[in-house]
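Colleague: Dropping the sequence and predicted coords here.
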Amino acid sequence: MMMQKPLPLSLFAIVIFFFSPLLAFAQPATLTGTVKDASTGEALIGASVLVQGTRFGASVKANGTFEISGIAAGTYKVIARYVGYQPQILEVTLSEGGTAQLDFKLRESVRVIDEVVVTASKGRAEKKLDAPVTIETADIQAMRQSASPSPLGAVAKLKGIDFVERGINTVDITSRGLNTQFNTRMLTLIDGRLATLPGLGLPQFMLAPNPASDLAAVEIVVGPAAALYGPNAHAGVVNMLTKNPFDYAGVDLTVRGGTQSLYDINLRYADYAGNFGWKITGQWMDANQFESGNIFMFVPPAYIGQNQTLLNPETPTGLRISRATLDNFFDLGYAYRETEVSAMRAGLRKLDGGLYYRTDDVNLRFMAGFSSSTGFVGSNFGVLEANDYQIQYQSLQGNGAFGKLGWFFQVTRTANDAGKSFQLHDRAEWFAREAIRLRSLPGGATLTRDQLLAQVRRDFIDSASATIDQSQLWDSELQLRYDIEGFELVGGFQYRFYNPKGSYLSNNPNLVLANVSNFLSIDITATEIGGYLQVDRRFFDNKLRVTLAARLDDHTYYDPQFSPKLSLGYEIVENQNLRAGFNRAFKVPVILENHLFLFNGAARGNVGGYTVRDGAPDAQGNPTGNIVAVYNPLRPEEVNTFEFGYKGLFERKLFIDFVAYYSRYTNFISPAFQISDGVRTFAYDNRTNRRVGVLEDAQGRPLFPGIAGQLTTYFNYGAAVITGFDLGASYYFTDDLLLEGSISYMTLSNAENPFEAQGIPLLLNAPNWKFKGTVTLRNQLAPGTFLVLHARHIPSYTFRAGRWNGVLNDRTVVDLTVGYEWKDVGVTIQGSVNNLLDNQTPDVLGSPIMRRFFSVQASYAIGSFLNR
């Protein structure tokens, strides 16, 4: 066999000479650097560094440095981000096979005037200062440093917002009045998808599967926003934004403990490899619930004219019943304190995750989550205790661009199961029924209260008072964006399908349905279809911004609704803008307002209308007497609003935000009111001309005890005007010292109330004035320290909704948070006091009184494991 000769050295040198340019071209570049706090020089461990327009990125290591390799030569923009800091973008040119260094110095984001928002123009990023609507924001730092048990407590500081704590872990967010125990005038979203309970129609807020540690920001559009967001964006939009794994990679562990035996653990892990990212987040929270002082009574109907009465110290009922009468009710087993019918616990169990894929042109993400919650939820008829109330969702979303054409889509399924939930007043009624049964037995008349409670059939009570809710919602949207010759166009199509099933609805699966005279509807599904288009154009060297938008929505039960919008924004000088606009919005009655069915029909939705007469039904349930009032079927509520606003920044220190509004409401939907008492007045179903308040069989015979003719329901008022203003100011003494304050005022006038003669008032159900102030200090007590002191004052006002009727006294709440950040090790420790002055007025009638609350929180964060 012939041996091959080695390649001559001269030939090898020639090959290397000719191919060396190609070998050099194949050598990638490397980027190194540091990310530090601009004020203290501390390394920001875990900060993310991304090369824009590529898949390359890294997290800052424990020594404060980062390294990104494998980048092709060229000029790039590189962005560094860290929670609570303003992002910084630097430009770098990388040579073939070379190494370049960038040193980032980030400033803490106390200056919210530099914020960028996405909710104002439905997905388009823009500076908050330039937004064509009034928009309020709470960022990660604000939520983490909130003294409230809920991270959404940060929203309480925001201008123009009505914030209600209904317990340790449940909140409510509204604006611009006409509040009830059941607020549905603000559309609630999470990452742009609908986040309401499919059957109840209430916002999910803290019951949602998304744990607290995965929240990146909350953006709230204050005022009508139906032209882009559709029905029920009537008073605004609350959009909770979550963290993606590319910008927020790493591990985040937060542990919180406090009074009321609170412990709250959040754990989040997120990372990415090339184009793929993922995250998984969990939360476990338990606490003892605060008490409200509610007493729930049940007595035979003939005694006081109704079979259930709520008794609260602030209500007229509480003033009307004497102490002796109440003590007698307790002895007989007719009255029960909330602590006797509820375990008074609050809890959250949450698991949420997502898979992400991104390129330069496409972003895709699949997200899913599950939550099980225990806590109090508002009800116009009492208090609903969510007990193992389960919510799950699955969502597929995507966005990107084909050339100049931008696109976005999402499809989401949401389902809920009420678990072991119940209404406290229902449970009290079944306790009382058991007491009546026991007293009818031999020797029962002498039983003491304690003996009664020991002998009641608790398993039977649990079953009889259980709330069933197994509802589903499908929500989808397709949106397109296109810029052409100075016009910015955005248009889209939305489809929603509601499939409710609940024991509080007229398709109650526990009832043997009789006939239509009982107002029991089998199919109560509903569909909403809508399309929208918005056009933005700037004139006069971009000083004048004109925004036109319109939307058309069609609903199963109602005629199409047209929602136009016009906004004019003018930049007087740099960073000072005037804005004027008009919006029309609709609130479509939610499933519950149409199909409610409680108390054997004494509380009903209004899908067919009712007539109230002064004559009792005859023996067959037919009407007698004269007509007192006619209540037509519910129609969508309409509001037409004119706004004028000003935003100004002076010397990057003083920021002023002012908005005044004039809103004319027509056909606005009432809270649940009793329109007939079954004693002097009697209600009849307009579709059948039959009595209500009693469930009948096919022969018209009562199935269960009831009060013939008694009815509590929803209806449309005539018209009213709400005018008001919100004025906010922020002053930045330094980058580390911020003072914020706001004043809000609104009033209801020119009311046209066709039911005033029946004793049904038209109320604002919100305070006329709100006063808020916040001081934020960073690095003032010592480097790394922070202090947030917030105070808000809510003057007294009258509140009436359903069975809640009374006056809320003045409420002043002071919150304090003090903490320290070890940025070089990723550890933060803070202590907080919520309601420092221990004010004992509830946020709303019937809700727990949030007494002084202490908590301590520690968090530990490290950066990406795969991109160091």
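Modeller: Sure thing, it's come through. On a predicted model such as this, the values are computed, not experimentally measured, just so you know.
Colleague: Please make it C-alpha for all contacts and neighbour counts, starting now.
Modeller: Noted.
Colleague: did I read that right, residue 411 in a strand?
Modeller: Yes. According to DSSP: H, G, I helix; E, B strand; the rest coil, residue 411 belongs to a strand.
Colleague: now it: how far from residue 491?
Modeller: 17 Å (Cα to Cα, to the nearest Å).
Colleague: Same question for residue 732.
Modeller: Residue 732 is 39 Å from residue 491, by Cα to Cα.
Colleague: Am I right that residue 533 is in a strand?
Modeller: Yes. Under three-state DSSP, residue 533 sits within a strand.
Colleague: residue ranges of the helices in this protein, please?
Modeller: 9-25, 140-144, 226-229, 301-304, 316-320, 323-332, 338-341, 424-439, 449-455, 458-464, 591-595 (DSSP state H).
Colleague: Longest strand of this protein, counting residues only.
Modeller: Longest strand of the chain, by residue count under DSSP state E: strand 382-402.
Colleague: How about the spatially most central residue of the chain, nearest residue that isn't a chain neighbour?
Modeller: Taking Cα atoms, centre = their mean as the criterion, residue 205 is the residue nearest the geometric centre of the chain, at 3.7 Å. Nearest residue to residue 205, sequence neighbours excluded (Cα to Cα, 6 or more residues apart in numbering): residue 171, at 7.0 Å.
Colleague: Okay, one more to line up with it:
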Amino acid sequence: MSKTFTRAIFALSMLFFTASFAQGQSVTISGIIKDKATKEPMPGVGVTIKGRTTATSTNSAGRFSLSTTEKAPFTIVITYVGYTTVEKEITGSTSSLDLEIEAGVTLGQDVVISASRTPERILESPVTVERMGVNAIKEISAPSFYDALNNMKGVEISTQSLTFKSINTRGFNSNGNTRFNQYVDGMDNQAPGLNFSVGNIVGISDLDLDNVELLPGASSALYGAGGINGTMLMTSKNPFDYQGVSFQFKTGINHVNDDNTGNQEYKQLDVRMAKAWGNKFAIKGTFSFLQAQDWQADNYNNFDRTSRTVKSGNRVTDPNYDGVNVYGDETNSNILSVSRSLQQGFAAASPAGFAAFNNLIGSGASYANLVTAINTNPVYATLRPALPYLGVLYSLNKNTTSSQDVSRTGYNEANLVDYDTESMKMSGSMHYRFSPTIEAIAQLNWGTGTSVYTGSDRYSLRNFNIGQYKLELKGQDFFVRAYTTQERSGDSYISSILGSFINEAYKPSVGPAANPTSGWFAQYALAYSTARAQGATDEVAHNAARGVADQGRLMPGTTQFNTVKNGIANATISSGQGAKFDDKTNLYHYEGMYNLSNALNNVFELQVGGSYRIYQLRSGGTIFDDLTRDLNIDEYGAYAQLSKKLFQEKFKLSVSGRYDKSTNFDGRFTPRISGVFTVAPNNNIRVSYQTGYRNPTTQNQYIDLSVAGGRQRLIGGLPESLNKYNLFTNKPYTDASYRAYLTSVSTGAPNRALLQTYDFDARGVRPESVQAYEVGYKGLLGPRFLIDTYAYYNTYKDFITAVDVYQENPANNFPKFGVPVNAKGEVTSYGAALGIDYLMGDYNVSGNVSYNEIGDLPAEYINDFNTPKVRYNLGLGNKEVIKNIGFNVNYRWQDGFYWNSSFSSGEVPSFSTLDAQINLKIPSVKSMIKVGGSNILNKYYFTSYGNPSVGALYYIGFTYNP
């Protein structure tokens, strides 16, 4: 690390230390809040200074502490969902403020931080915010809070496996979504090398989660690069506020009525321990372990990787069958071309034999008579060793050899990846309070597991692990933090490469020059031609040829298959003989923020902050172009936000902006302007203009990876990557024109005039940006009815997409490249959503509906909006329908849509799911028993094409001290 940067960090730290201790005389109030009827302490109660942004909440013992530079007297507001709001005047510091609140019917009183990076009531947020608090987490019907995010307005999830899911809002969903930020206690939760968020693998357990806040739409003005479609903040419980021992054990079954596996057991254990000594020092530790049989991807539809569409046919009816979740069958060749190559090879190796065969064929005799003559007539004895070539020459002469692409026989995903899902994660932290408002934190989060992830391929993640380590100093008005993310791919490998190399292990696709007929395609062509020469139909000839070529094929489940499979899976891609990627990428991040509002006596609100980030890409050439060099990417940025209440505090105007710079790209400024107008008490209209941008991911910049069984190479879009493969000088051909050319070849009349070159932008791939307009309303229509609605319009520029191109090389082959590029022109999208909550007695009725649509598209843009037009959620719950018994039910439906990704494309049908739980609270032992399930009607569905279908998961859980 440079001396300049070290000095800058030191200076910034000193600035925050100095400012925090020089804020002037502060008022500190603390106390306990109880339920008026039961006299029990109330956790999670919001405490806010009236008319200001300063806020806190009570801990598990109902205690709170709040410090402010606000001059006394002032008023604090105590709010909690389902209870009547209480206001209390404060005349000075106090440590024994005991208050009671009574049950009422109040909604919309949650305090959020994400929208403005400062506490404020969710009703007054300048942008749309979805929130899940600690009490809602205990009542969810889904197996985990992460699964329950689907119930939020406008939120959708792409499920790649049981423990791997990607969150998205407002369109352009993808596997391992890189347009959506996830933060855990302020740490970016994205794997820096593999480019997916790991909230389910290395995240927060339900026991330790305090709250989730989710911002749909652009959020770069406050959170920097990324988050072009949304940002989610997950916050764990502070050990000062939530002490003691908690544990949860959950067991159940899934794969009910699943022909692939039959019923399978699901087990999960969560433990949390926290202890504080006075109000100075506290520690916390958590442990979580999950074990289950994963959902299996079994889409065997025939996928045309050239046109990227599903076509009819299966392995029996289509010689070029390529199953979506079948690997190794990506390797193919044209049988007519192979036959002609064999013909040319035989003519060169044996001119006399070649001439003799042609003379015999020219005699007009049938193939059977020719074979008999050669085998019985001594004159032709020298031709007998070359008899296998006779069928090829005969069929070519009679024009019975079809110009048909033929693929190798692949292996189903279930035979290649590890479905024995495990997830183990642990975290620990130490907290020290210098004062009631200044706290130092040392924290580690670490997790490992086995799962399956969908990117440009299906990746079997085995013993994959990520560690995040953080040091932070925070106060009421500031924070300074530094953390690192350490990614280790363990024994992970790529399924299609594994399938292809298993095929090559028992029989190479192309034999060596000394023995060309030992190759799989050569044997196929020889057997096919012989069958055709004998009068077989084309279909019969192809099936017979496959039987011959597949002789010796390694069969799943055998010792020989497993030995070869394990050898390939444990050899790295860079060795040229393996499927394993060896990623050891690290991220280092430093940031700080200061809120000057209190120092300015709240005349207006002002925040400033900055960040610096380093990516160290280390894959040993198995993912990135880093086999012989180290790759580093630096990013830095700074932001400011100014807010002021106007017109007798009826209107709050906020203006913010951020400047960011990355190693490979020009700096850019992202502003945000928002206004919140209070039309009536607890009723607000919000309007915002936001901008967001996303740098090309680390893989967009530097990937250099063979996929699809070696048929395609993915490369970064930077000019240096394009130059490495001479794509500027030896210009490749577009995908559409190359397919047209192949069609002409198959007719026997190649037409090179059909080939059209693709011109890459000399600047290479660049950041994409969005301009987002939103108008919304959130308000209480009486104490029992909360409504939240919004409409948005987004315009994307330089949208990052990808192109497939084919480059002709000196051997007259056309290797395929997949390259990230920026779409020309603008891409627009728009949508709206409506959410309601209604308290009907003790019952909470909720529902939301969202609508998303893609608008204008550039002519060459591949539509990957990947989002249903309409989706809705309905919920019904009661925390205590009868004494100590509560329940929750959630129904979800979404429209069908077309999914397009680098892995596969196809229709995702509409589907609905029903989640439910019933719980029994046992106050005498501070415990709860919950029985429930997700998708309890067991209607299997999939959320994205090529990913597994998801059935029911039924569970029973016991939680102590939730």
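Modeller: Happy to help now that I have it. Quantities reported herein were computed from a predicted structural model and do not represent experimental measurements.
Colleague: The residue nearest to residue 205 of the first structure maps to what in the second structure?
Modeller: Under the alignment (TM-score structural alignment), residue 171 of the first structure pairs with residue 165 of the second structure.
Colleague: What separation is there between its match and residue 158 of the second structure?
Modeller: For residue 165 of the second structure relative to residue 158 of the second structure (Cα to Cα), the value is 6 Å.
Colleague: Now the common contact residues for those two.
Modeller: Counting by Cα atoms under 8 Å, 6 or more residues apart in numbering, the contacts common to residue 165 of the second structure and residue 158 are residue 175.
Colleague: which stretches of the stretch 851-962 of the second structure form strands?
Modeller: Secondary structure of the stretch 851-962 of the second structure (DSSP state E, counting those that start in this stretch): strands at 870-882, 885-894, 897-900, 905-908, 911-922, 927-934, 953-960.
Colleague: Now distance to residue 772 of the second structure and mean neighbour count too, for the ones you listed, in a markdown table please.
Modeller: Formatted as a markdown table, these follow (distance: least, Cα to Cα, whole Å; neighbours: other Cα atoms under 10 Å):
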| stretch | distance to residue 772 of the second structure | mean neighbour count |
| --- | --- | --- |
| strand 870-882 | 20 | 19 |
| strand 885-894 | 24 | 20 |
| strand 897-900 | 24 | 20 |
| strand 905-908 | 28 | 19 |
| strand 911-922 | 30 | 20 |
| strand 927-934 | 34 | 22 |
| strand 953-960 | 38 | 20 |
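Colleague: Of all these, which one is nearest residue 302 of the second structure?
Modeller: Residue 302 of the second structure sits nearest to strand 905-908 of all these, at 10.8 Å, using Cα to Cα.
Colleague: what's the mean distance for that closest one versus the first structure?
Modeller: In this overlay with the first structure, the average offset of strand 905-908 of the second structure from its partner residues is 0.5 Å by mean Cα distance after the TM-score superposition for the first structure.
Colleague: What residues in the first structure pair up with that strand?
Modeller: Under TM-score structural alignment, strand 905-908 of the second structure corresponds to residues 805-808 of the first structure.
Colleague: Ok, stretch 358-372 of the second structure next?
Modeller: By TM-score structural alignment, stretch 358-372 of the second structure lines up with nothing in the first structure.
Colleague: Quick check: buried residues in that stretch?
Modeller: The neighbour-count check on stretch 358-372 of the second structure (16 or more other Cα atoms under 10 Å) flags 360-361, 367, 370-371 as buried.
Colleague: check contacts around the nearest residue to residue 42 of the second structure once chain neighbours are set aside.
Modeller: Spatially, and ignoring its direct neighbours in sequence, residue 42 of the second structure is nearest to residue 62 (4.6 Å; Cα to Cα, 6+ apart). With contact set as Cα under 8 Å, 6+ apart, residue 62 of the second structure has these partners: 32-34, 41-45.
Colleague: with those in mind, which one is nearest to residue 440 of the second structure?
Modeller: Closest to residue 440 of the second structure out of those is residue 44 (22.4 Å), distances taken as Cα to Cα.
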